[in-house]
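Trainee: okay, predicted coordinates and the sequence, questions at the end:
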Amino acid sequence: MSIPHTPEAFNTFGATYLPGHLGIQILEVSPGKLAAEMPVAPHLLAPNGYLHAGSVVTLADTCAGYGCISNLPEGAQNFTTIELKSNHLGTAREGTIACVATAVHLGRTTQIWDATVTDKASGKTIALFRCTQMILYPKA
C-alpha cells in the first residue's frame, strides 16, 4: 500500500471513511508506533450517555491498522485484521480521547499491535486493545 507515512497523509487517506466521519486525527507516525485522538461528540455516545464501546474500538483499531500500514514488510501489499480484543476500564462523556498503538510483533506474515486509549485531559485509561493482522502479498 503506497501511502506516505505522515499524519497528514493518513488523515487525508481516512477522511471520507469511518475514521474521518468519527473525527479521528492522526498525530504521530513513527517506526512501531502511531498516536491519534478523537473528540467525544454526541454521535459517539451510546443511548445511556456514555462513550460507545464501538467508538473506542474504532479509534484503537484505526491506530493499529495505520500502524500496520506504516510498518508493512518489503513486498507486502496490504493487511487484514484477523483478531481483536478490548478491555474497557473507563469511559468519557466529553472532551477528547487519545490512543497510542505500539507494535508488539512485526513479522513477515503477521503483526501484533497493542493500543491504550486514554482520556486526554485526565490521562485515565479507558481501554486496552490488542489486535493481530495478517500481512497480504500480491499473488505470484
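Mentor: Here it is on my side, so go on. Numbers count the residues shown, from 1 in each chain.
Trainee: every contact and neighbour count from this point should use C-alpha atoms.
Mentor: Will do.
Trainee: now the helix ranked longest in the chain: buried residues?
Mentor: In the chain, ranked by residue count with DSSP state H as the criterion, the top helix is helix 53-69. For helix 53-69, burial by neighbour count (16 or more other Cα atoms under 10 Å) applies to 53, 55-57, 59-69.
Trainee: over to stretch 87-104?
Mentor: Buried, per 16+ other Cα under 10 Å, within stretch 87-104: 91-93, 97-103.
Trainee: what do you get for stretch 110-127?
Mentor: Applying 16+ other Cα under 10 Å to stretch 110-127 flags 110-120, 125-127 as buried.
Trainee: tell me the one of those residues nearest H21?
Mentor: H21 has its nearest neighbour among the buried residues of stretch 110-127 in V117, at 18.7 Å by Cα to Cα.
Trainee: which helix or strand contains the closest one?
Mentor: strand 110-119 (DSSP states H and E).
Trainee: and for I26?
Mentor: Per DSSP H and E: strand 25-30 holds I26.
Trainee: got the angle between that strand and helix 53-69?
Mentor: 30 degrees (axes from the mean of the first three to the mean of the last three Cα atoms, to 10 degrees).
Trainee: okay, pairing it with this:
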Amino acid sequence: MNLSKEQLLAKANSASKNTLMETLDIEMIDYGQDFLVARMPVNSRVYQPDGVLHGGATAALAESVGSFASHIFLDTEHLFVRGLEITANHLKSVKDGYVYAKATFLHKGRTTQLLDIRITDDHDNLISICRLSTITLPKTK
C-alpha cells in the first residue's frame, strides 16, 4: 500500500462510516511502522450509569484500533481480519476528555496476531490494558 500517512488515516476513518466506530466517535489519529493510535471522546454517550467511561466502550475502542492495525499491516487485498478474543483490565476511571488507544503487535503471524493495546487519558494516565487476538482468513470470491 503506497499511501501517505494522512491518506491511510483518512481511508481508515472513512471506512468507519455507519459503524460502531462512527457511533462512538472513534478516530484513527496516528500510526508508525509497528503501531496505530485511535482516540474516543469521553462523554455521556460512552458513560456507564454512574457517569464514568463504560468498560464496554473501552473494549470497543481497543478492538477497533487492534483490528485496524491488523488490517493495515497485513495483506488485506487477499485476506480479511476478524477478532478472536479480547481481554481488558480497567485500572482507572475517566469522566471527560479523550481516551487514546495505542495498538502494538506482540505477535504478527501469517494466520494469528496478538496485539497489546494501552488506553490512556489526556494526561497520559494508564486507564486500561487490553489484549486482542485476531485471525486472518483468505477472501473467497
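Mentor: Noted; the coordinates are in hand. Everything numeric in this text was worked out from a predicted model, so none of it was measured.
Trainee: identify the residues contacting the residue positioned nearest the centre of structure 1.
Mentor: Residue closest to the average C-alpha location in structure 1 (Cα atoms, centre = their mean): C63, at 2.0 Å. Residues counted as contacts of C63 of structure 1 (Cα atoms under 8 Å, 6 or more residues apart in numbering) are 26, 34-36, 99-101, 115.
Trainee: over to G90 of structure 1?
Mentor: So G90 of structure 1 contacts 124-127 (Cα under 8 Å, 6+ apart).
Trainee: any idea what Q111 of structure 1 aligns with in structure 2?
Mentor: Aligned by TM-score structural alignment, Q111 of structure 1 pairs with Q113 of structure 2.
Trainee: just G14 of structure 1 next, same as before
Mentor: Checking with TM-score structural alignment, G14 of structure 1 has S16 as its match.
Trainee: so that match touches E22, yeah?
Mentor: Yes. Using Cα atoms under 8 Å, S16 of structure 2 makes contact with E22 at a distance of 5.7 Å.
Trainee: on that earlier part again, using TSV, please lay out the contacts of G90 of structure 1 together with distance to L136 of structure 1.
Mentor: Converted to TSV, the contacts of G90 of structure 1 look like this (distance: Cα to Cα, whole Å):
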residue	distance to L136 of structure 1
K124	36
T125	32
I126	31
A127	28
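Trainee: which of these fall in strands?
Mentor: 125-127 (DSSP state E).
Trainee: separation between the aligned partner of V57 of structure 1 in structure 2 and L3 of structure 2?
Mentor: Alignment note: V57 of structure 1 maps to A59 in structure 2; criterion TM-score structural alignment. Plainly put, A59 of structure 2 is 29 Å away from L3 of structure 2 if you go by Cα to Cα, to the nearest Å.
Trainee: could you check how many residues crowd around E83 of structure 1?
Mentor: 11 (other Cα atoms under 10 Å).
Trainee: so which strand or helix has the aligned residue in structure 2 for it?
Mentor: With TM-score structural alignment as the criterion, E83 of structure 1 lines up with E85 in structure 2. If you go by DSSP H and E, E85 of structure 2 is part of strand 79-90.
Trainee: by contact count, what packs against that strand?
Mentor: helix 55-73, strand 126-138 (3 or more Cα pairs under 8 Å, 6 or more residues apart in numbering; DSSP states H and E).
Trainee: quick one: that strand to structure 1 mean distance?
Mentor: Following superposition, strand 79-90 of structure 2 is found to deviate from structure 1 by 0.9 Å on average (mean Cα distance after the TM-score superposition for structure 1).
Trainee: quick one: buried residues of that strand?
Mentor: For strand 79-90 of structure 2, using 16+ other Cα under 10 Å, the buried residues are 80-81, 83, 86, 88, 90.
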